[in-house]
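>>> the following block contains a protein sequence and its predicted model.
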Amino acid sequence: MTTIPFIRPGRKLPIGIQSFEKLRSEGFLYVDKTAFVYQLAQAGNPCFLSRPRRFGKSLLLSTLEAYFMGKKELFKGLAIEQLETEWKQYPVLHLSLNAENYDSPEKLENLLISQLQEWEKQYAITDINQSFSIRFMNVIRGAYEKTGLRVAVLIDEYDKPLLRNFHNPALQQVFREMLTAFYTVLKDADPWLQFVLITGVTKFAQMGIFSNLNQLNDISFDTTYSSLCGMTREEIETTFEPELHVLASANQITYDEMMQKLTRLYDGYRFTYADNTPPIYNPFSVLNVLIKQHFNYYWFASGTPTFLVEMLKQTDFDLRKLDGTEATSSSLSDDRADVNNPIPMVYQSGYLTIKEYDPEFHMYTLGFPNEEVKYGFLNFVTPFYTSIQESDTVFYIGKFIRELRSGDAEAFLTRLRAFFADIPYELNDKTERHYQVIFYLVFKLMGQFTQAEVRSAKGRADAVVKTPDYIYVFEFKLNGSAEEAIKQIDEKGYLIPYSADERQLIKIGVDFDPEERNLGDWIIEQE
């Protein structure tokens, strides 16, 4: 009988906690990142860090704020306690743009004015100028003159107003001008600055915000800081060991099975091309599953990527190429958004991650980091191409799978034909790619519950589905016949890789009629 470790009363998981002081003073568990904080602070360079939402950027800045303010008592027992000896109390200017909706210029103006007034009061600055840039410069210089120490500037979610209005160019232009004037002060204020860190989801200024901040050191891809945000497996198992055992018990699986599932769902992020760095787990999802003891798509459900899907459709990007697409290293770190190339934006938003790197050509291969992102994204985009609503995808896909599990390929194809017939005209652009994307979505989504592969390489079947008793090999022909599809399966040897398998092999050839926008004839043959 397995003994479940006893969890001491009061073990508190820091989900949603963005204040380091609150986290430490109220006894929340903490994955110790303070060695990184010390290293970053000692380097002294003005830095920029891009990470997906809910990856701990706000907590990182709050930790840096506590460090620069000299709050030594909050760091007791942490790595930095053995590294720092002076604990000076620097003036800190911490600006967070995370709270507002930014649906009007007044929202950003009010936030900046409120923050500037607070700083001006704190450092007794009475010469108030109407210009945001001059006021910010006066605050930095005034803080330095009053304390005798250089200033630490921390800006959280710098790009929030811009991302909120990605498809409102007029409002974006207003925000761009306001923020550019505000941020570019940091270059001329360098004599009075001890440290600068700006964080955001993307580096895209589309916007020119970084055009004058060329002194910023972009650490987003630095191997040294690859695990600055997020959690490694070692950190998770060290910090949350009792909670992990409870999670395994609650789901009636072994500890090893639980860790495998945790890894499949939430691991896989890579923010550097170096092979020797550990992959990163999504901290928001890990903390949620440990609290709720139920595996789910927590991070994906906390914010939908509507603007990314619209961008993919606007650029006519082939959705089938998203997982496994290539991108140059320069495009991923560029600060210019290109609506004709959505991949860098999709990557920086956390829906793709680095899978491989080719040092000769400086090319990255990108892919979905894990099953949460993969199936969360595919479920989300399905309504953009089909009649299925996101909440109904499991219902529809479940029916497809049950029919294949029972060996009823005829019922599966009949349902698939009805599915295509139900697609509203306005969602169907009559192109071959549209049909192919719908097939891709159906078979990929089946992969949540059974082994389903959608092939694209030459010399392989269009799709393969494996159930406990059957292996199905599909070939679809546009402007062709079901007989031609079956013939291709035979001549190309698509069944050969599965010939040693004990399961029943079934080959299915289907012709697709572009005029009817639906399946035509099909042939089902058992081996």
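Structure's in. What do you need?

>>> all contacts plus neighbour counts: C-alpha atoms, from now on.
Will do.

>>> which parts of this protein are strands?
Using DSSP state E, the strands of the chain run over 47-50, 92-96, 151-156, 193-200, 217-218, 326-328, 353-358, 363-367, 451-454, 463-466, 470-478, 504-513, 518-526.

>>> could you dump those strands to JSON lines with mean neighbour count and distance to Leu413?
What follows is the strands of the chain, written out as JSON lines (neighbours: other CA atoms under 10 Å; distance: least, CA to CA, whole Å):
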{"stretch": "strand 47-50", "mean neighbour count": "21", "distance to Leu413": "45"}
{"stretch": "strand 92-96", "mean neighbour count": "19", "distance to Leu413": "53"}
{"stretch": "strand 151-156", "mean neighbour count": "23", "distance to Leu413": "51"}
{"stretch": "strand 193-200", "mean neighbour count": "23", "distance to Leu413": "46"}
{"stretch": "strand 217-218", "mean neighbour count": "17", "distance to Leu413": "51"}
{"stretch": "strand 326-328", "mean neighbour count": "17", "distance to Leu413": "34"}
{"stretch": "strand 353-358", "mean neighbour count": "20", "distance to Leu413": "35"}
{"stretch": "strand 363-367", "mean neighbour count": "21", "distance to Leu413": "30"}
{"stretch": "strand 451-454", "mean neighbour count": "18", "distance to Leu413": "16"}
{"stretch": "strand 463-466", "mean neighbour count": "20", "distance to Leu413": "13"}
{"stretch": "strand 470-478", "mean neighbour count": "22", "distance to Leu413": "11"}
{"stretch": "strand 504-513", "mean neighbour count": "21", "distance to Leu413": "9"}
{"stretch": "strand 518-526", "mean neighbour count": "16", "distance to Leu413": "8"}
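
>>> check it against this one:
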Amino acid sequence: MLVTGRKLPIGIQTFEDIRNDGYLYVDKTALMWTIANIGKPFFLSRPRRFGKSLLISTFEAYFKGRRELFTGFAVEELKKKWEEHPVLHLDLNARKYTTPADLDAILNQHLERWEAVYGEEKRDRASEERFAYVIRRASEQTGKGVVVLVDEYDKPLLQAIQNEPLLESYRSTLKAFYGVLKSADRYLRFAFLTGVTKFSQVSVFSDLNQLNSQTERHYQVIIYLIFKLMGQFTQAEVHSSRGRADAVVKTPKFVYVFEFKLKGTAGQTLQQIEEKGYTLPYAAEGRQVIKVGVEFSAEKRNVERWMVEEEK
């Protein structure tokens, strides 16, 4: 029989409630911190009841600078400077969508709430125009990049899957709305969208093509997550006196120092590790230090080549 003084957070989707009410929480904040610091637009597709809403809520607390909610968690050590960013949280999960007016109503509800804080655009403007205005105003008023969080981006589409005219109406509205994230990129600090199904880019995200852009950091986070799933202790962007290593993995007998290149060769990555002295902090630990240079291919979206060299 399991005996515990902590409550299980069954059905709890708000990070603040979990922390303030003493629920159990498995610390995933190191992964959250990595995602929050490797780029702007992210899309997460997972089935329902897989923790997407809780992750969105955790991001919201993080970007609002709620440090007190993260006491004792990994992110408390990773985050050196806590700042509050304006957060625009769009939740499409709490409504049934049977007509185009239903989608318009939920977008208008969120827009009115944001406009009450950051200023109002003319009400006769389209929802995407008002959205763009709110993002710009929020950034200008606070001097900070705006964080946009969208929970269940595809719920209206899923509910109209057997009604082609209604589906096309929803698709058109959401395509224009989400497309603002591309035009407003300079005002954004971070954008994260979750959903159940990944619709083709042509249907919804053709105006938001940077969701599929391949950057060096995109590959870094994939490698980092693989190591974490393997149970390896992994440090990302480890600073030294002359630069920072992309990743460091430690085992009882070895220290692996990684450098990644999207536009460069595996040989160049090894050269950078050597020239920048990324391995120096581990010379006195008594473990074998191994340098790993990894070259990615944007065309293949995979590892193109890697080179390994033992520190002598």
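Structure received. This one's a predicted model, so the numbers in the text were calculated from it and none came from an experiment.

>>> need the TM-score from the superposition.
Overlay of the two chains. TM-score (TM-score structural alignment, normalised by the length of the second structure): 0.68; 228 aligned residues with a CA RMSD of 2.6 Å.

>>> format the strands of the first structure as JSON lines; extra columns: distance to Val309 of the first structure.
Listed next are those as JSON lines, based on distance: least, CA to CA, whole Å:
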{"stretch": "strand 47-50", "distance to Val309 of the first structure": "21"}
{"stretch": "strand 92-96", "distance to Val309 of the first structure": "27"}
{"stretch": "strand 151-156", "distance to Val309 of the first structure": "25"}
{"stretch": "strand 193-200", "distance to Val309 of the first structure": "20"}
{"stretch": "strand 217-218", "distance to Val309 of the first structure": "27"}
{"stretch": "strand 326-328", "distance to Val309 of the first structure": "19"}
{"stretch": "strand 353-358", "distance to Val309 of the first structure": "17"}
{"stretch": "strand 363-367", "distance to Val309 of the first structure": "16"}
{"stretch": "strand 451-454", "distance to Val309 of the first structure": "21"}
{"stretch": "strand 463-466", "distance to Val309 of the first structure": "24"}
{"stretch": "strand 470-478", "distance to Val309 of the first structure": "26"}
{"stretch": "strand 504-513", "distance to Val309 of the first structure": "26"}
{"stretch": "strand 518-526", "distance to Val309 of the first structure": "25"}
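
>>> wait, which of these is closest to Thr126 of the first structure?
Across these, the minimum distance to Thr126 of the first structure, taken as CA to CA, is reached by strand 92-96, at 17.7 Å.

>>> next, the angle strand 193-200 makes with the closest one.
For strand 92-96 of the first structure against strand 193-200, the angle by axes from the mean of the first three to the mean of the last three CA atoms, to 10 degrees is 10 degrees.

>>> strand 92-96 of the first structure against the second structure, how far on average?
Aligned to the second structure and superposed, strand 92-96 of the first structure gives a mean residue distance of 0.6 Å (mean CA distance after the TM-score superposition for the first structure).

>>> list the contacts of that strand.
Contacts to strand 92-96 of the first structure, defined as CA atoms under 8 Å, 6 or more residues apart in numbering, come from residues 65, 68-69, 115, 119, 151-158.

>>> which pair of these spans the longest distance?
Comparing every pair within those by CA to CA identifies Met69 and Tyr158 as the most remote, at 22.0 Å.

>>> the second structure: helices as residue ranges?
Remark: helices assigned in the second structure by DSSP state H are 15-20, 29-36, 52-63, 74-78, 100-118, 127-142, 155-159, 164-183, 216-229, 266-276.

>>> residues in the first structure aligned with the fourth one?
The one in question is helix 74-78 of the second structure. On the first structure, the counterpart of helix 74-78 of the second structure by TM-score structural alignment is residues 79-83.

>>> again, but for stretch 99-117 of the second structure
Stretch 99-117 of the second structure maps onto residues 104-122 of the first structure, going by TM-score structural alignment.

>>> how about the matching stretch: buried residues?
Of all the residues in stretch 104-122 of the first structure, those buried under the rule 16 or more other CA atoms under 10 Å are Leu108, Glu109, Leu111, Leu112, Gln115, Leu116, Trp119, Glu120.

>>> would you mind giving these as TSV with distance to Phe512 of the first structure added?
Shown next, in TSV, are these (distance: CA to CA, whole Å):
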residue	distance to Phe512 of the first structure
Leu108	52
Glu109	56
Leu111	56
Leu112	58
Gln115	61
Leu116	63
Trp119	66
Glu120	69
